[in-house]
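Student: What follows is a predicted structure for the sequence shown.
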Amino acid sequence: MARKSRKNKKQCMEMVQEPIHYYAGIYARLSDEDIPSQGSSIENQILIGRNFIEEHEDMDFVDSYIDNGQTGTHFARPAFLRLMEDVEAGKIHCIIVKDFSRFGRNYLKVGEYLENIFPCKKVRFISVNDNFDSNFKGKQDDLIVPLKSILHDSYAKDISKKVSTSIDVRKKSGNFMGGKPPFGYIRSQSHPHHLVVQREQAEIVKKIFCWRLQGLGVSNIAARLNDMGIPTWRKLNSKRPNQTDKGLWYGSTVTNILKNPCYLGCLVERKTEKVLYKGGVTKVIPKENWNLIEHTHEQIISGEIFYQVQRLMNQRPI
């Protein structure tokens, strides 16, 4: 494997000549979790890069590539992809960042770019605050770069855990942290994270549970609601009401209502988990591991009716 790697590097050296004069691009990144006051503001990052270029006669500034609100744990960022397109086109020979954390927080990917991709394309990489210049790598850099990248990766995981914990705490305090309220509820005008009953929709929810107890299947319930002209949540919240809307009731829509413990006056903690340090990947938590937070808002369905419906739905196909 080692011999193959050296061969690939040799081929890259033969295909791309080392530039004498460098056309430089400054890459700046700020995620939603970063604190600009710590000196990592976009403006400060650009200023550091421009000052560095002005101090070096072998460099010309070409462009700034800015990813604002983008996590450093993956590299599918709009400005970074544009930067790499300019590298491929030969417009950029040197990439300058404030520090390694602005470039990325995934130490495996950072190492891949620094050790393989950039050398192959003869791209000079400079991290100003880390005193790192790929043209002047020493033996200690082989240790320092991976070590700093690992620390940045650990920091991203720690931030992800803190954000998830903060959301859980707010849920336990009765705050609804979902994107849209379930059918039958709206957000309180005085407290946007508190659910209040929407009376007309709540009556429809009660009918749905009643029909199911009477033996009506979810597809038949959906058909009945469509025949009655009852608007779905999607229909009610359509941004283009004049356009023909396809927001019809379906069996799956009815099933989601019948299985939602929110109608008991409960919120579900940890139904899903967003793993921020993996680029916002959503992880589904098994139902048996859900935690119900009771009495967070007014209930629409009694516990007796709700659990009768759950037993009925688990007994046979509907």
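Tutor: In hand now; what should we look at? Numbers count the residues shown, from 1 in each chain.
Student: Please make it C-alpha for all contacts and neighbour counts, starting now.
Tutor: Noted.
Student: May I see the buried residues of stretch 153-168?
Tutor: Using 16 or more other C-alpha atoms under 10 Å as the test for burial, stretch 153-168 gives 153-154, 156-157, 160, 167-168.
Student: With stretch 257-274 instead?
Tutor: Buried residues in stretch 257-274, counted by 16+ other C-alpha under 10 Å: 257-258, 261-271, 274.
Student: Restricted to helices, list those residues.
Tutor: Counted as lying in helices by DSSP state H, out of the buried residues of stretch 257-274, are 257-258.
Student: from the buried residues of stretch 257-274, which single one is nearest Gly90?
Tutor: Relative to Gly90, the closest of those is Lys274; by C-alpha to C-alpha it sits at 38.0 Å.
Student: Now do the closest residue to that closest one other than its chain neighbours against Ser164, distance only.
Tutor: Leaving aside its chain neighbours, Lys274 sits nearest to Thr282 (4.3 Å; criterion: C-alpha to C-alpha, 6 or more residues apart in numbering). According to C-alpha to C-alpha, to the nearest Å, Thr282 and Ser164 sit 12 Å apart.
Student: one more structure, for comparison:
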Amino acid sequence: MRRSSELSPPRKQIRAAIYCRVSTDERLGQEFNSLDAQRECCESFIAARKLEGWTALPGKYDDGGWSGGNVERPALQRLLADVDAGRIDAVVSYKFDRLSRSIKDFALLLESFEEKGVVFVSVTQQIDTSSAAGRLLQNVLVTFAQFEREVISERTRDKIRMSKEKGKWLGGCPPLGYDRAKEGCALVVNEAEAARVRELFTLYVQERSLLRVAQIANARGWRSKTWTTKKGAQISGREFTKTSLQQLLVNPIYAGRIAHQGRTHKGQHSPIVDDRTFAAVQRILEEGRRRPVGRGPNANAYLLGGLVRCAACGSTMTTGTTTKGDVRYRYYVCVRAKKLGAAACPVRSVPAPELETFVVNRIRALGRDPELVAEVIERTKHAQREGIPPLRAEDRAIAVELQRLKNEAARLVAALAGPGDGSATACGKLADVERQVEQLRARQALIREEIAALSKATVDEADARAALECFDPIWQHLTLEEKTRLVRTVVERVEFDGRAGEIEIRFHPLGLASLAEELTATPEPPALPKGATA
């Protein structure tokens, strides 16, 4: 007679992976932290199902200090890779929002689990996707989780608006002339710095020149705000530039007001500058903005605008004009010298026609010199090969910084639950974090577009040679707009060294490929008039 165990089919083993996550890393150094608590709870759940064949996988999938707003988390990515490889039969989590707080991401994750035959279980919410009821409850809970995030976001914006309307300063770096109060989130006047601020306003009314006032301030050894963060980091002041000085002069906080979304509200802090002086400065600045500088038929006649760098100091060179009588002279001007004065850089400017003529003649000569063509093509290919790794490195660095900012945002959202000034400070910092995230995402999109373009681009030597040979004959027949576009297609950067009298042209890795495609394309022959013969 057979034993009962021999009559029963072998029970299938279910390999269960435990996923744990916390949004902040503040208490991860403790002997028993939140991740440990989540794992222990999940292990108890799996142990209770041991007779059903469940067993906990030894590997840890823990994301400590990572937001649940996206799926770009290292442990989660390892988990998904193991799911794809067929090494996991079930994913167990303390709560469903440990896996994701986004409806879209959560649905996609569950869809990928289902395709691989993987079950998801939320221990504390009795969600088991192996049943229809569990899947229904799971979708309802995820919907409410996203609703909660949107409500928090709306409350944050409302709290910022109401705090600003009440004239509250919401934190960050105090403006020059003010210090942060020892208790709460408020501004108190720093009399030594305030005297300098008043002097800057007075100087501008007298001089009516941002550059001149910045030079005077720097000569006196004045700097922007030096302050210490709550974490003890020292932020040193910097020299004044035209831009930083203008930002100081237009800041309504010095007139005792708080700005928000284009409007100002009476602040709870003491003003440093009287209304009359502040209004006078704004009128002078507005007059400067209205003055038609560099406008006219030649205002945009810069073939190399945005491409020229000063080799002497490493700064960019912007466009500028001077007028003597009826003649307008165009220049490329070192930005550092323009902001800080002639003493800041030995190379102040270079006449635009001379620099543009040199660059254009250099490009036109390429088609007549086979060795020069080969050299440029080889340098272009090298630049293309060398251009991708640093872009990818920057992309990874941005991803890390974005995650840090998301974790910081999660911490600030949690702080909003607290009453009083601490909550107001969190509102201001959260707005700054959101602005930084937006800027980083825009930069990341540009980087990824450039990586994709560099990866796909090819520089065919024959086509590039033919394109460069076509460049010289057609140049004289192009309009100014066409010439500018063509130069910008080929040239990535022009390094001007006024001390050594040298000019280096760096060709764009994608420029020769684009130029070859454009200039070597065979146009369709024009239609002959009716009755005419070829």
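Tutor: That came in fine, so what should we check first? Small disclaimer: the values here were computed from a predicted structure and weren't measured.
Student: what's the residue lying closest to Gly174 of structure 1 once chain neighbours are set aside in contact with, if anything?
Tutor: Of all residues not flanking Gly174 of structure 1 in the chain, Thr296 sits nearest, at 4.7 Å (C-alpha to C-alpha, 6+ apart). Counting by C-alpha atoms under 8 Å, 6 or more residues apart in numbering, Thr296 of structure 1 touches 173-175, 265-267.
Student: right, and the pair among those with maximum separation?
Tutor: Farthest pair in these (C-alpha to C-alpha) is Ser173 and Gly265. Separation: 13.4 Å.
Student: which stretches of the stretch 101-250 of structure 2 form helices?
Tutor: Assigned by DSSP state H, counting those that start in this stretch, the helices in the stretch 101-250 of structure 2 fall at 103-115, 132-165, 191-207, 210-219, 242-249.
Student: what distance separates the first one from the centre of its chain?
Tutor: Using C-alpha atoms, centre = their mean, to the nearest Å, we find the averaged C-alpha position of helix 103-115 of structure 2 to lie 29 Å away from the chain's own average C-alpha position.
Student: cool, the shortest one as well?
Tutor: Taking C-alpha atoms, centre = their mean, the mean C-alpha location of helix 242-249 of structure 2 is offset from the chain mean by 23 Å.
Student: Quick one: average offset of that helix versus structure 1, please.
Tutor: Helix 242-249 of structure 2, aligned to structure 1 and superposed, deviates on average by 1.1 Å (mean C-alpha distance after the TM-score superposition for structure 1).
Student: Which part of structure 1 matches that helix?
Tutor: Mapped onto structure 1 using TM-score structural alignment, helix 242-249 of structure 2 covers residues 251-258.
Student: Same list (the contacts of Thr296 of structure 1) but as CSV, adding distance to Ala76 of structure 1.
Tutor: Converted to CSV, those look like this (distance: C-alpha to C-alpha, whole Å):
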residue, distance to Ala76 of structure 1
Ser173, 36
Gly174, 36
Asn175, 33
Gly265, 40
Cys266, 38
Leu267, 34
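Student: Looking at the residues you listed, spot the one nearest Leu81 of structure 1.
Tutor: Closest approach to Leu81 of structure 1 among the contacts of Thr296 of structure 1 (C-alpha to C-alpha): Asn175, at 37.8 Å.
Student: which residues sit in contact with that closest one?
Tutor: Residues near Asn175 of structure 1 by C-alpha under 8 Å, 6+ apart: 193-194, 296.
Student: nearest to Gly25 of structure 1, of the residues you listed?
Tutor: His193 (43.0 Å).
Student: count of neighbours near the closest one?
Tutor: Residues lying near His193 of structure 1 (other C-alpha atoms under 10 Å) number 18.
Student: same deal with Asp142 of structure 1?
Tutor: Count around Asp142 of structure 1 with other C-alpha under 10 Å applied: 12.
Student: Distance-wise, check it relative to Phe132 of structure 1.
Tutor: Distance from Asp142 of structure 1 to Phe132 of structure 1, counting by C-alpha to C-alpha: 11 Å.
Student: What of Ile26 of structure 1?
Tutor: Counting by C-alpha to C-alpha, the separation of Ile26 of structure 1 from Phe132 of structure 1 is 15 Å.
Student: Make sure Gln439 of structure 2 is indeed in a helix.
Tutor: Yes: checked against DSSP: H, G, I helix; E, B strand; the rest coil, Gln439 of structure 2 lies within a helix.
Student: okay, now it: neighbour count?
Tutor: When neighbours are counted by other C-alpha under 10 Å, Gln439 of structure 2 registers 10.
Student: Who are the contact partners of it?
Tutor: Not one residue lies near Gln439 of structure 2 by C-alpha under 8 Å, 6+ apart.
Student: What of Ser101 of structure 1?
Tutor: Contact analysis of Ser101 of structure 1 by C-alpha under 8 Å, 6+ apart lists 72, 149, 152.
Student: from these, which single one is nearest Pro241 of structure 1?
Tutor: Set against Pro241 of structure 1, the nearest of the contacts of Ser101 of structure 1 by C-alpha to C-alpha is Gly72 (39.2 Å).
Student: Can you tell me what that closest one aligns to in structure 2?
Tutor: Under TM-score structural alignment, Gly72 of structure 1 pairs with Gly68 in structure 2.
Student: which residues touch its match?
Tutor: So Gly68 of structure 2 contacts 23, 97-102 (C-alpha under 8 Å, 6+ apart).
Student: preserved in structure 1, out of the residues you listed?
Tutor: Counting by both residues aligned by TM-score structural alignment, their matches' C-alpha atoms under 8 Å, structure 1 reproduces these contacts from the contacts of Gly68 of structure 2: 97-102.
Student: Which members of these are the farthest-apart pair?
Tutor: Greatest spatial distance among the kept ones among the contacts of Gly68 of structure 2 (C-alpha to C-alpha): Arg98 and Ser102, at 10.7 Å.
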